[in-house]
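Participant: structure for the following, please:
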Amino acid sequence: MYNILIVDDHPIVRAGMKSILNAEKGMLTLDEAQNARETMLKVSSNNYDLILLDLTLPDNQGLNLLKDIKTIKKQTPILILSVHPEEQYGIRCLKAGASGFISKESAPFELIKAIRKIQAGGRYISPTLAEIMATQIFDKDGPRHLRLSDREFDIFIGIAQGLKVTELAEKFKLSPKTIYTYREHVFTKMGFNSNVELARYANSNDLIV
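Facilitator: You can find the predicted model right below:
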């Protein structure tokens, strides 16, 4: 018996994952959550063998929820399922403690394969993410966006998507002044002189969904 918590804000997605898992012998999905608050309440009062976590929820952004879960249940494996490309968040999730990262566009068999790998005590890294990691090993400098902190990266992606400072401030619950500070850090670390340069870099590196 394998107890899994499915975290996603879309009922159809949760139902689909439950259907896939319930069809597998030896798998039992017991619980689900639709937002960060509900997730933390359930994680605090229950023990799960695995958490399937959507990276983007209405009341939480980026890697925050992953990190929050790990502070109270460090040993609980977390598999990230996301619409974001692996190039964008895959390595960051692994560094933050995730046991694997796969795209929501993946076939059902890949989800099962990932869960089986994690269930056996390993980590699941897709071929795409493995290639990215291998490139970083042989490229000592690595892509410039890896120089950014997680919050700086969130702001970087928001700017690349065309969000204004006020929109970013509302999205991340920060003051406009703080957003400007993060923006300055991004430009300094990555050597940009304009939002156009930033957006061009993001698109050329496939960082925009």
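
Participant: can we go C-alpha only for contacts and neighbour counts from here?
Facilitator: OK.

Participant: where along this structure do the strands fall?
Facilitator: 3-7, 28-33, 50-54, 78-82, 100-103, 124-125 (DSSP state E).

Participant: the ones you listed into CSV, with extra columns for mean neighbour count and distance to Arg14?
Facilitator: Listed next are the strands of the chain as CSV, based on neighbours: other C-alpha atoms under 10 Å; distance: least, C-alpha to C-alpha, whole Å:
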stretch, mean neighbour count, distance to Arg14
strand 3-7, 23, 7
strand 28-33, 18, 7
strand 50-54, 23, 10
strand 78-82, 24, 11
strand 100-103, 24, 15
strand 124-125, 21, 21
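
Participant: okay, which residue is most central for the chain?
Facilitator: Nearest residue to the geometric centre of the chain (C-alpha atoms, centre = their mean): Leu55, 4.0 Å.

Participant: tabulate the strands of the chain (CSV), appending distance to Ile137.
Facilitator: Conversion of the strands of the chain to CSV gives the following (distance: least, C-alpha to C-alpha, whole Å):
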stretch, distance to Ile137
strand 3-7, 32
strand 28-33, 37
strand 50-54, 27
strand 78-82, 23
strand 100-103, 19
strand 124-125, 15
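
Participant: coming back round to it: which residues touch the residue nearest to the centre of the chain?
Facilitator: 61-63, 65-66, 80-82 (C-alpha atoms under 8 Å, 6 or more residues apart in numbering).

Participant: could you redo the last one with a cut-off of 10 Å?
Facilitator: With contacts defined as C-alpha atoms under 10 Å, 6 or more residues apart in numbering, Leu55 is in contact with 7-8, 61-66, 79-84, 89, 93, 101.

Participant: to compare with the earlier structure, here is another sequence to fold:
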Amino acid sequence: MFKVLLVEDNVDFRHSLNKSLMLCFPAMVIAESADGKDAMVKIDYFKPDLVFMDIKLPDENGLNLTKNIKAEHSDIAVIVMTANDAPEYYRAAYQAGATYFIDKGSVSMEKIPAIVEAILGSKVCH
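Facilitator: Sure thing, here's the model as predicted:
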């Protein structure tokens, strides 16, 4: 069973991402979190294979959360997302341990499944 955690405070974006993933990967189990505190709790008990992490969250910086996740669970892939495509965000995401970086303004929901498959390959259940 393949598990994904969506950490995103924008409920519309989070639900769109969830729907896009479920359409392509019906066997995937998806959990959602709107803030960093809840995300870290879910990381420990849900044990996702992949985390979609927004940079700007109401209570925490997604880059700090990414560092914490990778320090404690190096096997979890993290896709950092932001609405700001500034090069410094891109560099900071990879320095924090991100597996991939997504500019929410320039990537379509249709491309997300291909990104997931590229990162996780045969781990993804269809």
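
Participant: send over the TM-score of the superposed chains.
Facilitator: Comparing the chains after superposition, counting by TM-score structural alignment, normalised by the length of the second structure, produces a TM-score of 0.86; 121 aligned residues with a C-alpha RMSD of 1.7 Å.

Participant: the counterpart of Ile115 of the second structure in the first structure: neighbour count?
Facilitator: When the structures are aligned by TM-score structural alignment, the residue of the first structure matched to Ile115 of the second structure is Ala114. The burial metric for Ala114 of the first structure, expressed as a neighbour count using other C-alpha atoms under 10 Å, is 22.

Participant: counterpart of Leu21 of the first structure in the second structure?
Facilitator: Using TM-score structural alignment, the equivalent of Leu21 of the first structure in the second structure is Leu21.

Participant: residue ranges of the helices in the second structure, please?
Facilitator: Secondary structure of the second structure (DSSP state H): helices located at 11-24, 36-46, 62-72, 87-95, 112-120.

Participant: for the nearest residue in space to Ala96 of the first structure that is not next to it in sequence, give me its contacts.
Facilitator: Here the nearest residue to Ala96 of the first structure in space, its sequence neighbours aside, is Lys67; by C-alpha to C-alpha, 6 or more residues apart in numbering that works out to 6.4 Å. Applying C-alpha under 10 Å, 6+ apart, we find Lys67 of the first structure in contact with 73-74, 93, 96-98.

Participant: redo those residues as JSON lines? Include neighbour count.
Facilitator: As requested, the contacts of Lys67 of the first structure are exported to JSON lines (neighbours: other C-alpha atoms under 10 Å):
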{"residue": "Lys73", "neighbour count": "15"}
{"residue": "Lys74", "neighbour count": "12"}
{"residue": "Cys93", "neighbour count": "23"}
{"residue": "Ala96", "neighbour count": "14"}
{"residue": "Gly97", "neighbour count": "18"}
{"residue": "Ala98", "neighbour count": "24"}
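
Participant: farthest-apart pair in the residues you listed, please.
Facilitator: Taking C-alpha to C-alpha as the measure, the contacts of Lys67 of the first structure reach their widest spread between Lys73 and Cys93, a distance of 15.9 Å.

Participant: how far out from the middle of the chain is the top helix by length along the first structure?
Facilitator: With DSSP H setting the assignment, residue counts place helix 176-190 as the longest helix in the first structure. A distance of 22 Å separates the centroid of the chain from that of helix 176-190 of the first structure, by C-alpha atoms, centre = their mean, to the nearest Å.

Participant: what residues in the second structure pair up with that helix?
Facilitator: Counterpart in the second structure of helix 176-190 of the first structure, with TM-score structural alignment as the criterion, is absent.

Participant: to Glu170 of the first structure, which of the strands of the first structure lies closest?
Facilitator: Closest among the strands of the first structure, using C-alpha to C-alpha: strand 50-54, at 20.9 Å.

Participant: other SSEs contacting the closest one?
Facilitator: Using 3 or more C-alpha pairs under 10 Å, 6 or more residues apart in numbering; DSSP states H and E as the contact definition, the elements that strand 50-54 of the first structure packs against are strand 3-7, helix 11-22, strand 28-33, helix 36-45, helix 64-72, strand 78-82, strand 100-103, helix 108-119.

Participant: would you turn the ones you listed into JSON lines with distance to Ala130 of the first structure?
Facilitator: What follows is those, written out as JSON lines (distance: least, C-alpha to C-alpha, whole Å):
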{"stretch": "strand 3-7", "distance to Ala130 of the first structure": "25"}
{"stretch": "helix 11-22", "distance to Ala130 of the first structure": "25"}
{"stretch": "strand 28-33", "distance to Ala130 of the first structure": "29"}
{"stretch": "helix 36-45", "distance to Ala130 of the first structure": "29"}
{"stretch": "helix 64-72", "distance to Ala130 of the first structure": "21"}
{"stretch": "strand 78-82", "distance to Ala130 of the first structure": "15"}
{"stretch": "strand 100-103", "distance to Ala130 of the first structure": "11"}
{"stretch": "helix 108-119", "distance to Ala130 of the first structure": "14"}
